[in-house]
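**Student:** Sequence and predicted model, in that order:
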Amino acid sequence: MPTEIGVTTVAFSKNDFLRRKAEEMSGGVIFNPFGRRLTFDELTEIYRDCTALIVGLDKINEKTLAALPKLKAVAKYGVGLDNIDLAACAEHGVRVFGAEGVNRRSVAELVLGFMLGHMRNIFASSLRMRGGDWVKNGGCELSGKTVGMIGTGNIGREVVMLLKPFGCRILCNDILPIDDFCAANGAQPASKKEIFRNADIITLHVPLTAETEHMINEQALRLMKPYALLINTSRGGVVDTDAVKTALKEKRLGGACFDVYDTEPFYDEELCGMENVVCTPHIGGNSEEAVRAMGEAALRALLNWCRGV
């Protein structure tokens, strides 16, 4: 392994199992010392002598690479490489390693939890009981509802599998061909507009790109059913949060569940205070099993890189 590995991600750095694995594999490891996302200055100062980094959502771009001249490899802890400038890494001779689908079950289970919690009124009922209100409103069943899947990659497909016992009508959209998957799993290919217009629940599983940024905007929201539930566990920038708040206040949207945000850590008192909104602190891929799997995948990638595999 490299003489010195830097680990920027908090979840990895505070996991005893992964810390031991990293220390066994490398002559020196520098973990995140602050227990929070690092600033640019902190990251480049702490890891200036590292030849390899394990990163989460930290920006690895031209500016970062210029400040870390010894860096030779970056392994992603998690999935999605939208925070890493691949062209800049290639220009600097830095290898980039990602892992596909390593946290798909963890994220998919959170999505299912959001669906059930909102549909059966679990979240709102619990909040009301904390205030002493006994209001019996059991919501409606998830079974038989129409679910729109925008992005049908590893996580989207895992959600489709988890929904099978509920007999939902599932509409799928992706930039890649999905006809065979849909045919094999009782789903239907659909355009985004068809999903916006017809789905009771819309769940997002796309990377953040120029094409997907603010995909959920005022125009898209006006196509949705007034009782529809919007779920975002992909990337915060995919959704125009202000437009969603307006739609919720005007009762043009039934509810929203967010696990990702434009800026993290995130807090919006108005949004988080809405009874039909659930906000979680990016825990989709943070189950104990997923944390280990993502960490081990990153370590394995660096070990193989050192061995020339």
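**Tutor:** Thanks, I have the structure now.
**Student:** can we go C-alpha only for contacts and neighbour counts from here?
**Tutor:** Noted.
**Student:** Find the residue at the geometric middle of the chain.
**Tutor:** S234 (3.8 Å; Cα atoms, centre = their mean).
**Student:** dump the residue contacts of the nearest residue to that residue once chain neighbours are set aside.
**Tutor:** Excluding the flanking residues, the one nearest S234 by Cα to Cα, 6 or more residues apart in numbering is H205, at 5.0 Å. H205 makes contacts with M149, I150, G151, T152, G153, I155, G156, N232, T233, S234, as judged by Cα atoms under 8 Å, 6 or more residues apart in numbering.
**Student:** Take this one as well and set it beside the first:
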Amino acid sequence: MKSKILISTSSFGELDPSLLSNLIETYSCVFNTHGRRLKTEELLELVADINGIIAGTEIYSREILSKARNLKVISRVGIGTDNIDLDFCREQGINVATTKTDLSFSVAELVISLFFSFFRNIPAHQMEMKNNNWQREMGETISGKTLGIIGLGSIGKKLVELTIGLNLNIVAYDPCEDKEFSSKYSVKYCDINELLKCSDIVTIHAPSAEDNQPIISEEQFKIMKPNALLINTSRGKNINEEFLFEALKNKTIAGACIDVFNDEPYKGNLASLDNVILTPHIGGYTSDVRRDLESEAVENLRKFL
């Protein structure tokens, strides 16, 4: 009898259909047919007799995993595991595998394109030109601004490397400080409040907190500069979206560029604002990166089934 697997990422195999056809030959496959991240109640219906999961960013809580009594492996298409109850997996002997494919270039490039787009009003100019309106809005240069990076891991560091030459002052907050790196690239470590107070651009590259509390909420918006741009390409839960909406509507901060959301696909009220750029979770969504991620996730799955 074939092992039964759940392929939870709805776009899996689009770039390389052979990955999918090979899985179908080897395993009995269950697919995500919703075209979005699976919700708790949907996972509960699917995992009961599953042996392996090719997983995205959907939540694998103790409640869900306790229903998956035959589960042997969760193979993440990505590096993060903050959406998986690792303690429960250890207790039950469920293997959790992550990919080693480097997402840092892809995500860091998106961050750079977002802050350039925001400060040069590219979305607004594109809209006006499409409507046959020659309407210009004054932009801002990046040179001389302070870039604050929350989470100076592989992606945060790649962002620092790629912004060399832009004449940015860079500050960072991370519980684990890499003094050699900060010295080489003139990055100043500081606490998170100091970072928020002094930064013109704040970009988040940290995992979700264990208690799922947001990094940026009402109090943090109050101490940010009124001309600040907030960028999130990490986890949706890292920002309280309700207070983000209020901060943008009231011009407490200048704007935001958001690629990740609490609920995806996102259909919330941020879309009604003109000082926000929204993208549909595309940080690691480049053809070369995605192909490698999926191939590696399949290899990891096969190791345990």
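**Tutor:** Everything's here; your move. The shown structure was predicted, so the numbers you read here are calculated from the model rather than taken from an experiment.
**Student:** ok, S234 of the second structure touching V260?
**Tutor:** Yes: using Cα atoms under 8 Å, S234 of the second structure is in contact with V260, at 6.7 Å.
**Student:** between those two, what contacts are shared?
**Tutor:** In contact with both S234 of the second structure and V260: no residue, using Cα under 8 Å, 6+ apart.
**Student:** if we can go back for a sec, contacts only, for the residue nearest to the centre of the first structure.
**Tutor:** Here S234 of the first structure is in contact with L204, H205, V206, P207, L208, D259, V260 (Cα under 8 Å, 6+ apart).
**Student:** Could you pull up the residues touching the first one?
**Tutor:** The neighbours of L204 of the first structure, taking Cα under 8 Å, 6+ apart as the test, are M149, I150, G151, I231, N232, T233, S234.
**Student:** What does the second one correspond to in the second structure?
**Tutor:** Going back to what we said before, that points to I150 of the first structure. Aligned counterpart of I150 of the first structure in the second structure: I150 (TM-score structural alignment).
**Student:** What is the neighbour count of that match?
**Tutor:** I150 of the second structure has 23 neighbouring residues, counting by other Cα atoms under 10 Å.
**Student:** What distance do you get for it to N193 of the second structure?
**Tutor:** 11 Å (Cα to Cα, to the nearest Å).
**Student:** likewise G144 of the second structure?
**Tutor:** For G144 of the second structure, the distance to N193 of the second structure - Cα to Cα - is 21 Å.
**Student:** Please apply the same query to A247 of the second structure.
**Tutor:** To N193 of the second structure, A247 of the second structure is 17 Å away according to Cα to Cα.
**Student:** same question, I223 of the second structure
**Tutor:** Distance from I223 of the second structure to N193 of the second structure, by Cα to Cα: 7 Å.
**Student:** Those two: who's more crowded?
**Tutor:** Applying other Cα under 10 Å to I223 of the second structure and N193 shows that I223 carries more neighbours, namely 16 against 13.
**Student:** Identify the residues contacting the more buried one.
**Tutor:** N193, L196, K197.
**Student:** Show me which of those is closest to S113 of the second structure.
**Tutor:** L196 (21.2 Å; Cα to Cα).
**Student:** just checking, that closest one touches N227?
**Tutor:** No: counting by Cα under 8 Å, L196 of the second structure stays clear of N227, with 11.6 Å between them.
**Student:** So those two - more neighbours on which side?
**Tutor:** Per other Cα under 10 Å, whichever of L196 of the second structure and N227 has more neighbours is L196, with 28 against 14.
**Student:** what residues are up against the closest residue to that one other than its chain neighbours?
**Tutor:** Distances taken as Cα to Cα, 6+ apart place M224 nearest to L196 of the second structure, at 5.0 Å, with adjacent residues excluded. With contact taken as Cα under 8 Å, 6+ apart, M224 of the second structure is in contact with L196, K197, C198, S199, T252, I253.
**Student:** Out of those residues, who's the most crowded?
**Tutor:** L196 (28 neighbours).
**Student:** average offset between the longest helix along the second structure and the first structure?
**Tutor:** Looking across the second structure with DSSP state H, the single longest helix is helix 287-304. By mean Cα distance after the TM-score superposition for the first structure, the fitted helix 287-304 of the second structure averages 2.0 Å away from its aligned residues in the first structure.
**Student:** Check which residues of that helix are buried.
**Tutor:** 289-298, 300-301, 304 (16 or more other Cα atoms under 10 Å).
**Student:** go on, stretch 83-97 of the second structure?
**Tutor:** Buried residues in stretch 83-97 of the second structure (16+ other Cα under 10 Å): N83, I84, D85, L86, F88, C89, I94, N95, V96, A97.
**Student:** same question, stretch 162-171 of the second structure
**Tutor:** Under 16+ other Cα under 10 Å, the buried positions of stretch 162-171 of the second structure are L168, N169, I170, V171.
**Student:** okay, those in JSON lines with distance to G283 of the second structure and secondary structure next?
**Tutor:** JSON lines is the format used below for those (distance: Cα to Cα, whole Å; DSSP: H, G, I helix; E, B strand; the rest coil):
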{"residue": "L168", "distance to G283 of the second structure": "22", "secondary structure": "coil"}
{"residue": "N169", "distance to G283 of the second structure": "24", "secondary structure": "strand"}
{"residue": "I170", "distance to G283 of the second structure": "21", "secondary structure": "strand"}
{"residue": "V171", "distance to G283 of the second structure": "22", "secondary structure": "strand"}
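**Student:** Those residues into CSV, with extra columns for distance to T279 of the second structure?
**Tutor:** Formatted as CSV, these follow (distance: Cα to Cα, whole Å):
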residue, distance to T279 of the second structure
L168, 24
N169, 26
I170, 25
V171, 25
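**Student:** Which two among the residues you listed are spaced furthest apart?
**Tutor:** Taking Cα to Cα, no two of those sit farther apart than L168 and V171, at 9.6 Å.
**Student:** who touches both of the two?
**Tutor:** T146, L147.
**Student:** and R20 of the first structure, what helix or strand is that in?
**Tutor:** Assessed by DSSP states H and E, R20 of the first structure sits inside helix 16-25.
**Student:** So which residues make contact with that helix?
**Tutor:** By Cα under 8 Å, 6+ apart, helix 16-25 of the first structure touches M1, F12, S13, V29, R292, G295, E296, L299, L303.
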